[in-house]
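> Provided below are the primary sequence and the corresponding predicted coordinates.
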Amino acid sequence: MWCLPFSWLYRIRPSVVHDPFKALTQSTFTNDFRACPPNPNQLRWQPFDLPKNPADFVEGLATVCGAGDPKARSGVAVHVYACNQSMKNKCFYNADGDFLIVPQTGDLHILTEFGQLHVQPREILVVQVHMSVPLAGNGMLVTFQQGMRFSVQVSAPSRGYILEVFNTHFQLPDLGPIGANGLANPRDFLSPVAWFEDVDSVDYLVVSKFQGSLFSSRQDHSPFDVVAWHGNYYPYKYDLAKFMVVNAVSFDHADPSIFTVLTCPSNTPGVAVADFVIFPPQWSVQEHTFRPPWYHRNCMSEFMGLLYGRYQAKEEGFAPGGASLHSMMTPHGPDQEAFEKASCVELRPTKLEGTMAFMFESSFSMAVTQWGQNGCSKLDGSYYRCWQGLRKNFDPNWKPQQTEEPLTSPEIIQS
């Protein structure tokens, strides 16, 4: 039975004991998605840089793209982070929405008001999330829900991706005909390990994200002085290796929705504010078909990243730590090499191993920020060339055998 997400926190001092908030300048982090003119082209970024100078998690935040307005509680944003030092006497919270954090390299040790979480690459973290089912088990992903304070500690240079939603919270997708088990199982989500900190006489900086801007306030004690809590509103992590893939076993490449780990639903049934989708190691067993993703145009914005290995539809040029954005109704699909390889390969059971790609998919039409377009210097201007060598294979005189498909490029347009 669903209930309103909330938690009671029993703390040594009320969190209201702090100085007034003041504006904090952070030129690479924004929720203003109107600054750059629209760009419908397929976009790809080479791996984002790790910091050369000391930078903590907050200082290493940068926004790639997004849509909507946090003041209206409607929209999404995609950020990346790159840091090489821990947040010392400093914490962060998001008053605008939820953060889903996907580490790509480097472990994160996270202090929260609810306890501690240790997150490794291939895990995700959600800060501010409510699940309509209990959370327990083993995990690798992190979510921080709206308003939760946390501090990121690192022992080595770290980099990753963040999906922010303004509307509601992430939840498990409806399984429908799949049944009770499959995809991300509730038992595999982990909540923080109990811990609190009672520290006085320190100059502690609290950073707030409010209406798309950053502010800071100072207080003389640790914000992690919660000695007990109970409720259903807390951060959690999830191990992507525990995802149970449900795949096509006869023909055709199934819709990415079968790889959905978490979703943030909209008010329109079947339409998501954002989905977090992964493409993990799996068996591919379809026959008489084209196994990679179809060439397609659809009504969703697709931001993809690669955590490790190679992605089957882009084996060259799409590197771990980089990203791509295919905007709604802009055509995209496998590059020339992937198409030719998939068209000629013998169709026998094949296991895709040593790879983990993901997608932030949204019904919002996302705009690229100034930093994403020019500031990061990672935009690949030659991305479009990966499709230019695709040849015409159609022969009007060719007559297929009973089990063969016509020699054309499969393409889907979907709304």
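Sure, I can see it. Fair warning: this is a prediction, and the values are worked out from it, not measured in the lab.

> only C-alpha atoms for contact and neighbour calcs from this point on.
Will do.

> Residue 345: neighbour count?
10 (other C-alpha atoms under 10 Å).

> Strands of the stretch 251-400 of the chain, start to end?
Under the criterion DSSP state E, counting those that start in this stretch, the stretch 251-400 of the chain carries strands at the ranges 260-265, 272-279, 282-284, 295-298, 301-308, 323-326, 350-352, 356-362, 367-368.

> here's the one I want to compare it with:
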Amino acid sequence: MGNRNWIPVRAAQGVHSRQAHADLPEGTYEREISKEGFFGPAAFIHHRRPPTGWTSFEGPLRPRAFDLARLNAAEPSPWAAGKVLYNAAVEVRFWKLAQAMPALARNADGDQLLFVHQGTGDLFCDYGRLAYGPGDYLYLPRGTMWRLAPAEPTAVLMIQATNTHFGLPDKGLLGGHALFDPAILETPALDDAFRAHQAQEGEFRVEIKKRGEVSVVTYPYNPLDAVGWHGELAPVRLNVKDIRPVASHRYHLPPSVHTTFLSDRFVVCTFTPRPFETDPGALKVPFFHNNDDFDEVLFYHAGDFFSRDHIEAGMMTFHPSGFTHGPHPKALKNMLVQPKPATDEYAVMIDTRDPLEVGEAAASVENPAYVDSWKTP
């Protein structure tokens, strides 16, 4: 995801560990400074005190948290859902839907990824029907016509890849079946439920979003009238419980190993339950780091996120690039010894190359005290 021509440096000073994220000098806290997120060259600095031990933090660079669960209004159209975060390459919205969409939707601005936070129901689209439930990623290629028909109230995190597409990461030495076997990806079916949907009569509206504006096309029949399809492009469903995370008992792996989807200017990662490191010298919490090349976003879906205090399901944190962050003070107590054998968390991370803007929807449910959560109690 960028220039690989680095200035070659191999140097060390003072007291330091021989291995990153393991066997730290006694009484020190490690901070990683790296390029290209966690993909490029890095330096590991050992501090006497936690690098997030600030007493105050002023200005727009501060870490921010939003309780998206408090966005209570259900909207019939995904394009009416408020923007949470956005830039020229990605658009993130949080959408609640109480009943079947009255119109079809079509995104002409880019590929769409729907992450189902709550609710069950059916997705009907050009290709057929997919049932959905909590923890499902629903990938929709650009231009797909679709609608959701909830069986129960539904909440969705929507991620748009503007003017481009989503792909899968190169799994390298792990092999193509690591993280999840592509065979697990489920495509829509032209089944009896879909044919019953096709049989509906009357006028059908299609709300098409292009360059942020919505146009409406009306048909005198249901335009989801396909009788068959084939090819190498289709919507797919992937549930977080089908993702098998990479783990190492001797080394705390960076979040980039949990990459699920790639786009040109951002990545989508998924945190799922995994065993803690058992090596006595290995870090057991996320390491302090400078996120200088990417803005970092985390949406908390379910469970107990072990490196953060006062975070509940449906909340989102936003760490702009340019400052050091890492585990909260409570998590630091477990830096080398974890009381539990494994994590219990499901979360979606979005790392963006370009700075993100905060939308009105997120600003209305912000927790301004989040920046103080790193202070030593």
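Arrived safely. Small disclaimer: the values here were computed from a predicted structure and weren't measured.

> on that earlier part again, pick the most buried one from the strands of the stretch 251-400 of the first structure.
Mean neighbours per residue, mean count of other C-alpha atoms under 10 Å, is largest over these for strand 367-368, with a mean of 26.

> Determine how far that strand lies from the middle of the whole chain.
16 Å (C-alpha atoms, centre = their mean, to the nearest Å).

> For it, grab the matching residue range in the second structure.
Aligned by TM-score structural alignment, strand 367-368 of the first structure falls on residues 357-358 of the second structure.

> That stretch vs the first structure, average offset?
When the first structure is superposed, stretch 357-358 of the second structure averages 1.0 Å from its matched positions, counting by mean C-alpha distance after the TM-score superposition for the first structure.

> From the opening residue of stretch 261-278 of the second structure to its closing one, how far?
Using C-alpha to C-alpha, to the nearest Å, the end-to-end distance of stretch 261-278 of the second structure comes to 29 Å.

> got it, and stretch 248-259 of the second structure?
Start-to-end, stretch 248-259 of the second structure (C-alpha to C-alpha) is 16 Å.

> The stretch 101-250 of the first structure: strands as residue ranges?
108-112, 115-119, 123-127, 141-144, 150-153, 158-165, 189-190, 200-210, 213-221, 226-231, 236-239.

> which other residues reach the match of strand 367-368 of the first structure?
Stretch 357-358 of the second structure is contacted by residues 83-87 when judged by C-alpha atoms under 8 Å, 6 or more residues apart in numbering.

> would you list the strands of the stretch 101-250 of the first structure in a markdown table and tack on distance to residue 51 of the first structure?
Formatted as a markdown table, the strands of the stretch 101-250 of the first structure follow (distance: least, C-alpha to C-alpha, whole Å):
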| stretch | distance to residue 51 of the first structure |
| --- | --- |
| strand 108-112 | 16 |
| strand 115-119 | 20 |
| strand 123-127 | 22 |
| strand 141-144 | 22 |
| strand 150-153 | 15 |
| strand 158-165 | 9 |
| strand 189-190 | 30 |
| strand 200-210 | 21 |
| strand 213-221 | 20 |
| strand 226-231 | 33 |
| strand 236-239 | 25 |
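
> can you tell which of those is closest to residue 48 of the first structure?
strand 158-165 (8.2 Å; C-alpha to C-alpha).

> mean deviation of the closest one from the second structure?
Counting by mean C-alpha distance after the TM-score superposition for the first structure, strand 158-165 of the first structure comes out at 1.2 Å.

> Show me what that strand is in contact with.
50, 74-84, 97-108, 264, 273-274, 321, 360.

> how many degrees apart are that strand and strand 272-279 in direction?
Counting by axes from the mean of the first three to the mean of the last three C-alpha atoms, to 10 degrees, strand 158-165 of the first structure lies at 150 degrees to strand 272-279.

> hang on, the earlier thing: quick one: which of the strands of the stretch 101-250 of the first structure is nearest residue 176 of the first structure?
Using C-alpha to C-alpha, those put strand 189-190 closest to residue 176 of the first structure, at 20.7 Å.

> The closest one maps to which residues in the second structure?
Going by TM-score structural alignment: strand 189-190 of the first structure matches residues 185-186.

> Distance from that stretch to the middle of the chain?
That offset, for stretch 185-186 of the second structure, works out to 19 Å (C-alpha atoms, centre = their mean).

> could the strands of the stretch 251-400 of the first structure go into a markdown table alongside distance to residue 207 of the first structure?
A markdown table is the format used below for these (distance: least, C-alpha to C-alpha, whole Å):
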| stretch | distance to residue 207 of the first structure |
| --- | --- |
| strand 260-265 | 25 |
| strand 272-279 | 26 |
| strand 282-284 | 41 |
| strand 295-298 | 38 |
| strand 301-308 | 27 |
| strand 323-326 | 28 |
| strand 350-352 | 42 |
| strand 356-362 | 26 |
| strand 367-368 | 25 |
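
> Looking at those, which is nearest to residue 212 of the first structure?
strand 367-368 (15.2 Å).

> Show me what residue 62 of the second structure lines up with in the first structure.
In the first structure, residue 62 of the second structure lands on residue 41 (TM-score structural alignment).

> Tell me where the first structure has helices.
Using DSSP state H, the helices of the first structure run over 336-344, 370.

> Nearest approach to residue 112 of the first structure belongs to which of these?
helix 370 (31.8 Å).

> How about residue 148 of the first structure: what's its closest non-neighbour residue?
residue 93 (5.5 Å; C-alpha to C-alpha, 6 or more residues apart in numbering).

> Quick one: neighbours of that neighbour, just the number.
24.

> One more: residue 183 of the first structure?
Count around residue 183 of the first structure with other C-alpha under 10 Å applied: 20.

> what residues are up against it?
243-246, 258-261 are the contacts of residue 183 of the first structure under C-alpha under 8 Å, 6+ apart.

> With residue 187 of the second structure instead?
Counted by C-alpha under 8 Å, 6+ apart, residue 187 of the second structure has contacts 130, 234-237.

> go again using 6 Å as the cut-off
Contacts for residue 187 of the second structure were tallied using C-alpha atoms under 6 Å, 6 or more residues apart in numbering; they are 235-236.

> Okay, it and residue 196 of the second structure: tell me how far apart.
19 Å.

> Residue 301 of the second structure too?
Distance from residue 301 of the second structure to residue 196 of the second structure, by C-alpha to C-alpha: 33 Å.

> One more: residue 170 of the second structure?
Plainly put, residue 170 of the second structure is 40 Å away from residue 196 of the second structure if you go by C-alpha to C-alpha.

> And residue 184 of the second structure, by the same measure?
26 Å.
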